[in-house]
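Q: Sequence and predicted model, in that order:
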Amino acid sequence: MHVHLPVTVHQARLGPREFQVVRPARPPRRALLLDEGPYLNAYVDDEAARLLAGLWSLAATSPRSLIHVPLRPTGVGSPEPGARPLDLVLLHHSLQFAPSRWKELRGLLGPGRRRSLSAPASEPEVDYEALHHAENRDHFHQHLHAETLFVTGSAKVFRETAGAFREVARHGPAHVRDTTRLGHYCARLHSGDMRTGTRTREIHIEYTDSWPDGPA
């Protein structure tokens, strides 16, 4: 089963190399990614969570592209004091793209070409025991540069972790609106999920329907 994502595809050259950048045709309207000290916190409604799940899966099937998700919209409201709003870039480690060059590349991008790309809509079975093997090389790496979080990894690890966003989209709205519950629904991409070392921070994905323009 696959999902079709409306995107814009951009081409730009840095020196001898040409790069392809893919963006959602319509960036998520109710979504924020914040650097809040020890954690990276993503706040999303169900539509944004489904879109991020699709783009996360697209990163697994598009190893030659940088997937850029603008997540710093001006109309969503002010973040918590001390929080740093971030955009998101997902990329396959084989691209060997230096985040320090992102601002330059971003400045070269034009309006792009509208396309519809297909991405898997389901997650494979995960061999959790294999994650702890010394020879496992399916890791995520994080870098912060130019107000952007770069998440770099293998196709396998992108495929196996996209489900965290689908889980929030699927269960978040009913859970939060159920008055018998505590009203908080989230999923976490932690060190075990992301096959990371101690230097990579947990990504906390929280469903919220409290936005300045009304409920999600």
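A: Nice, I can see it.

Q: make it CA atoms for all contacts and neighbour counts henceforth
A: Fine.

Q: if you go through the chain in chain order, where are the helices?
A: For the chain, the helices defined by DSSP state H cover 46-61, 102-107, 155-161, 163-177, 191-194.

Q: how about these in TSV, adding distance to Arg84 and mean neighbour count?
A: Below are these laid out as TSV (distance: least, C-alpha to C-alpha, whole Å; neighbours: other C-alpha atoms under 10 Å):
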stretch	distance to Arg84	mean neighbour count
helix 46-61	19	25
helix 102-107	17	14
helix 155-161	24	21
helix 163-177	21	20
helix 191-194	22	18
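
Q: Mind checking those for the one nearest to Pro38?
A: helix 191-194 (13.1 Å; C-alpha to C-alpha).

Q: Need the contact partners of that closest one.
A: The contact list for helix 191-194 (C-alpha atoms under 8 Å, 6 or more residues apart in numbering) reads Leu131, His139, Phe140, Val157, Thr161, Gly197, Thr198, Thr200, Arg201, Glu202.

Q: Would you convert the helices of the chain into JSON lines that also reports distance to Trp211?
A: JSON lines is the format used below for those (distance: least, C-alpha to C-alpha, whole Å):
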{"stretch": "helix 46-61", "distance to Trp211": "13"}
{"stretch": "helix 102-107", "distance to Trp211": "28"}
{"stretch": "helix 155-161", "distance to Trp211": "26"}
{"stretch": "helix 163-177", "distance to Trp211": "14"}
{"stretch": "helix 191-194", "distance to Trp211": "29"}
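
Q: what's the closest of these to Leu88?
A: Using C-alpha to C-alpha, the nearest of the helices of the chain to Leu88 is helix 46-61, at 10.1 Å.

Q: And the closest one, how far out from the chain middle?
A: 7 Å (C-alpha atoms, centre = their mean, to the nearest Å).

Q: here's the one I want to compare it with:
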Amino acid sequence: MKLHLTLHDARSGRESFRVVRPASPPAHAELFDDSWYLNAYLDQEAAQLMAGLWTLAASSPRTLVHLPLRTAGGGTPGDRALDLVLLHHSLRFAPARWKRLRARLGPGRPRTVDLRPPRPRPREETEGTHPRHADDRDRFHQHIHAETLFLTGSAPLFRRNAELFRDVARSGPAHPRTAARHGHYCREVDCGIHFRGLHIQYVDPADEQD
């Protein structure tokens, strides 16, 4: 999978940070904070992009992966539209610094990353990953600041959850359209007992036009 990105370097205080963004934000992708859940609505293309970005976050621990998602519409009254930032915990970036750093990013420069197909995961990454048995220390930490959801985690954690987005991209379009009356195709990023889950829902753009 090829990711077409924009690469940015900016300083915050005495430190320099690298930020990557998609060269073109997805046309059908939204993220909302509805107080009970964090809800992401994605079509197939957006779900594939998200899978790629989460894989990139796993392999780029010194980089902030930023996906602008805020839109003028969508959601329900009271929902707050959010952007998304993925970052490795070793970066130790404080979300309170984001607004100033974001303002300094500039136009950036183009870059294309060719992501290799997922390899079989080591046993230590796959054992005990059921929500009831997962080590709670290896869960996403989440913060919301400056209209942005920050998800901070480990490389194995990003790799595991990239598979959820691949599944939504693969299985969402095959979900019977008639099921829309009874439910929808979705997966959830489990953030443990201390944070809300990220509910990922497949949305067919054709249904939005009906």
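A: Right, received. Where do you want to start? Just so you know, these numbers come straight off a predicted model, no measurement behind them.

Q: Can you flag the buried ones in the contacts of helix 191-194 of the first structure?
A: Buried residues within those, counting neighbours by 16 or more other C-alpha atoms under 10 Å: Leu131, His139, Phe140, Val157, Thr161, Thr200, Arg201, Glu202.

Q: how near is the residue of the first structure most remote from its centre to Asn136 of the first structure?
A: Among the C-alpha atoms of the first structure, the one most distant from their mean position (C-alpha atoms, centre = their mean) is that of Thr180, at 30.8 Å. Between Thr180 of the first structure and Asn136 of the first structure the computed distance is 42 Å (C-alpha to C-alpha, to the nearest Å).

Q: Same question for Thr8 of the first structure.
A: 34 Å.

Q: Who has more neighbours out of the two?
A: Thr8 (18 against 10; other C-alpha atoms under 10 Å).

Q: Quick check: the aligned residue for the more buried one in the second structure?
A: With TM-score structural alignment as the matching criterion, the partner of Thr8 of the first structure in the second structure is Thr6.

Q: Number of residues surrounding the closest residue to that match other than its chain neighbours?
A: Among residues not flanking Thr6 of the second structure along the chain, Pro110 sits closest, at 4.6 Å (C-alpha to C-alpha, 6 or more residues apart in numbering). By other C-alpha under 10 Å, the residues close to Pro110 of the second structure number 14.

Q: What does Pro110 of the second structure correspond to in the first structure?
A: So, by TM-score structural alignment, Pro110 of the second structure is matched to Arg114.

Q: ok, and what's touching stretch 64-83 of the first structure?
A: 19-24, 27-37, 55, 58-59, 85-92, 95, 211-212.

Q: same check, this time on stretch 124-141 of the second structure
A: Contacts of stretch 124-141 of the second structure (C-alpha under 8 Å, 6+ apart): Phe150, Leu151, Thr152, Gly153, Ser154, Pro156, Leu157, Arg160, Asp190, Cys191, Gly192, Phe195.

Q: now with 7 Å?
A: Leu151, Thr152, Gly153, Pro156, Cys191, Gly192 (C-alpha atoms under 7 Å, 6 or more residues apart in numbering).

Q: the strands in the first structure, which residues?
A: 2-14, 17-24, 31-36, 39-44, 65-69, 84-85, 87-92, 113-120, 141-145, 148-153, 185-189, 203-207 (DSSP state E).

Q: Same list, these, but as JSON lines with distance to Arg50 of the first structure please.
A: What follows is these, written out as JSON lines (distance: least, C-alpha to C-alpha, whole Å):
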{"stretch": "strand 2-14", "distance to Arg50 of the first structure": "10"}
{"stretch": "strand 17-24", "distance to Arg50 of the first structure": "12"}
{"stretch": "strand 31-36", "distance to Arg50 of the first structure": "11"}
{"stretch": "strand 39-44", "distance to Arg50 of the first structure": "9"}
{"stretch": "strand 65-69", "distance to Arg50 of the first structure": "13"}
{"stretch": "strand 84-85", "distance to Arg50 of the first structure": "20"}
{"stretch": "strand 87-92", "distance to Arg50 of the first structure": "15"}
{"stretch": "strand 113-120", "distance to Arg50 of the first structure": "12"}
{"stretch": "strand 141-145", "distance to Arg50 of the first structure": "22"}
{"stretch": "strand 148-153", "distance to Arg50 of the first structure": "18"}
{"stretch": "strand 185-189", "distance to Arg50 of the first structure": "13"}
{"stretch": "strand 203-207", "distance to Arg50 of the first structure": "11"}
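
Q: Nearest to Tyr207 of the first structure, out of the helices of the first structure?
A: So among those, helix 163-177 is nearest, using C-alpha to C-alpha, at 5.5 Å.
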